[in-house]
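>>> test case, fold it:
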Amino acid sequence: MNLSIKDKLLKNKAILALIALCILISIVSPRFLTISNISNVLTQVSVNAIIAIGMTFVILTGGIDLSVGSILAICGAVSAVIVNSTGSIFLAVTIPIIIGAAIGLFNGFFISKCRLQAFVATLATMTIFRGLTYVYTNGNPVSSLTNTYNNIANAKIGIIPLPVIFTIIITIIAYYFLNKTRFGRHLYAVGGNEDSARLSGIKTIKIKTIVYVVCGAAAGLSGIIATSRIGSASPNAGTGFELDAIASVVIGGTSLLGGEGSVLGTIIGALIIGVLNNGLNLLNVSPFYQQIVKGVVILLAVLADKKSK
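Presented below is the predicted three-dimensional model:
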């Protein structure tokens, strides 16, 4: 069935918005298209994009995870302490990701098994794990990290920053699981209609638990990258990151009601948020006004998504 021009535009509205945004910013700020700035934007986007990929799994089931910023903070702090105390990059990477997955399992248990609302459950764990991060670090940043650890986020392969390569790999893996496996089909079914999915034999509790584990692990990895990038783990790290992740997913076309969306759309959404942040910084726009602009963009994205249905 051939799509009309209008349908094609609506289908690709996120990509068109990204292109238009890049053109606009490059006109008003010539620094935008420099190699160093593009590299910086892509590195910054990687942290949010990885969290947003995990968030996509959650939102596709009709859920939400407000705790990802706190998971990022505590995993980043644990990673920094491990590398300072043992010098082991392997342990500093694997243990925080396992911790992030365990926190996701904690969230998933209360949401899927105890049937708590995802918003309430993850709001509680967001507060709990932010508090634990302050306790673990005594409210102080963990710094003086090794050069090898700092290279996780600052090294490049050719001209491509390592975090960008991580993001590409994770995107490919996520795309495969969502589009080429039975798990992915079941996930979309749960998001489309959980009761029907349960009656058809799909283990909805298992699916809903797994997506939070995935989201927690993704936030844990982002915590490592964010800590490596600045060479320090702050107990305040990740504050507000859950909003950027959710915004990336929504702007990318994933329905907050679940059952509809894609990881590729989420990457486009993350790029839009990253380019917008960078453009506003280049134009020396006050951070207070930046919050307003991002809020308006999210609102417009939701309205556009509603009108396209």
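>>> only C-alpha atoms for contact and neighbour calcs from this point on.
Will do.
>>> these two touch, right, L21 and L276?
Yes: L21 lies in contact with L276 (Cα atoms under 8 Å); the separation is 7.5 Å.
>>> those two: which is more packed in?
More neighbours surround L276 than the other of L21 and L276, with 21 against 16 (other Cα atoms under 10 Å).
>>> now for the one helix or strand that one maps to, which elements pack on it?
Assigned by DSSP states H and E, L276 belongs to helix 263-282. Here helix 263-282 touches helix 13-28, helix 35-60, helix 162-180, helix 241-251, helix 287-307, going by 3 or more Cα pairs under 8 Å, 6 or more residues apart in numbering; DSSP states H and E.
>>> now show me the structure for the sequence below, then we'll compare the two:
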Amino acid sequence: MTISVTSSDSNNKKIKINKELLMRLAPLLSLIILVIFFSFGSPFFFNTENIMTIALQTSVIGIMAIGVTFVIITSGIDLSLGSVVAFSGVAVGISATLGLPLPVCILAGVLAGGLCGYINGLLVTKMTIPPFIATLGLMMSVRGINMVMTDGRAIYFADYPTFKMLAQGRLFDVLPYPVFYLVVVAQIAAYILKKTVIGRYVYAVGSNEVAAHLSGIKVQRVKIFVYAFCGLLTGIAGVILASRLNSGQPTVGVGYELEAIAAVVIGGTSLMGGLALLAAPLSAHSL
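Model prediction:
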């Protein structure tokens, strides 16, 4: 009798694992099916140039999706992504108008995103404002700041002709630089989540915040980290987008937060926290 119960429990676990695996791989499988379908429909679909174009269009949102994945793992949300990506480009543009060296301008854009993320983290942890409200408020505030700082006009990088090569160039004349950046960011993020202590803390906080606190994890620090990291990656995405547009535009990025969050959720990351698959959001957004 004991053996049959044990066997039944084992079978139930296997079924549950198979269902979870299928759900997490669904976006990738769907993407493969669509690629095969459209390849039969057009001989020009499945070629290197077209695949690189699709990957290029996915790169900016993909980097943002990786960042917000960290936030969602901890049961949080970040609605300020679209405004922050524009703020990052504006920061690069303003730095350029001040005559600062190009590397400093790029760094300013990345740090501008990180600063916004850090502020989100403080609002959520220190002021105990719900993530939805805190990030929604920052989204509207930063969008207004963008308009005030630029008078609603784009800032062009006329004095920095090499800046556009940051996103418009190609590695070995094949791989667009933004796609390369996306791959590097994904690898770094995967390493942080799987191989580092802070990565385990992120999952622990998302799985059970109270238990994580009782086990000695500094929950507030972990949450500040994930929001700051998300902002930092959004800053990188903003710099890449500014390079592609060859300008810092205050109105760009509207709706980007919804695309990034949708890619993460469709990719299998639970909005309840504690579960994530980094590769899936990239496949989901490609759909």
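>>> quick TM-score on the pair, please.
Overlay of the two chains. TM-score (TM-score structural alignment, normalised by the length of the second structure): 0.89; 272 aligned residues with a Cα RMSD of 1.9 Å.
>>> between the helices and strands packed on helix 263-282 of the first structure, which one is nearest to Y134 of the first structure?
helix 241-251 (17.4 Å; Cα to Cα).
>>> where does that closest one end up in the second structure?
Per the alignment by TM-score structural alignment, helix 241-251 of the first structure matches residues 256-266 in the second structure.
>>> average gap between the matching stretch and the first structure?
Mean deviation of stretch 256-266 of the second structure from its aligned counterpart in the first structure after superposition (mean Cα distance after the TM-score superposition for the first structure): 0.6 Å.
>>> what's in contact with that stretch?
Stretch 256-266 of the second structure is contacted by residues 27, 61-62, 64-66, 68-69, 78-82, 271, 280-282, 284-285 when judged by Cα atoms under 8 Å, 6 or more residues apart in numbering.
>>> same deal with stretch 271-290 of the first structure?
Contacts of stretch 271-290 of the first structure (Cα under 8 Å, 6+ apart): 17-18, 21-22, 25, 29, 31-32, 41-42, 44-45, 49, 244, 247-248, 294.
>>> any of those residues buried? List them.
With neighbours counted by 16 or more other Cα atoms under 10 Å, the contacts of stretch 271-290 of the first structure contain buried members at 17-18, 21-22, 25, 32, 41-42, 44-45, 49, 244, 247-248, 294.
>>> could you work out the most separated pair of the residues you listed?
Among these, F32 and A247 lie farthest apart (Cα to Cα), at 22.5 Å.
>>> count of neighbours near the equivalent of K195 of the second structure over in the first structure?
The equivalent of K195 of the second structure in the first structure is K180 (alignment by TM-score structural alignment). K180 of the first structure has 11 neighbouring residues, counting by other Cα under 10 Å.
>>> do I225 of the first structure as well
30.
>>> next: the one 4 residues further on.
Other residues near R229 of the first structure number 21, with proximity taken as other Cα under 10 Å.
>>> quick check: closest non-adjacent residue to it.
In space, and not counting its chain neighbours, R229 of the first structure is closest to A153: 4.9 Å by Cα to Cα, 6 or more residues apart in numbering.
>>> the residue mapped onto the one you found from the second structure: neighbour count?
Aligning on TM-score structural alignment places A153 of the first structure opposite A167 in the second structure. Neighbourhood size, A167 of the second structure [other Cα under 10 Å]: 22.
>>> can I assume A167 of the second structure is in contact with G238?
No: under the criterion of Cα under 8 Å, A167 of the second structure makes no contact with G238, lying 11.0 Å away.
>>> so for stretch 130-144 of the first structure, what gets flagged as buried?
Buried residues in stretch 130-144 of the first structure, counting neighbours by 16+ other Cα under 10 Å, are found at R130, L132, T133, Y134, T137, P141, V142, S143.
>>> just the ones of those residues in helices?
Among those, DSSP state H puts R130, L132, T133, Y134, T137 in helices.
>>> nearest residue to the corresponding residue of the second structure for the third one other than its sequence neighbours?
If I follow you right, that is T133 of the first structure. By TM-score structural alignment, T133 of the first structure lines up with N146 in the second structure. Nearest non-adjacent residue to N146 of the second structure, counting by Cα to Cα, 6+ apart: P250, 5.1 Å away.
>>> quick one: secondary structure of the one you found?
Three-state call for P250 of the second structure (DSSP: H, G, I helix; E, B strand; the rest coil): coil.
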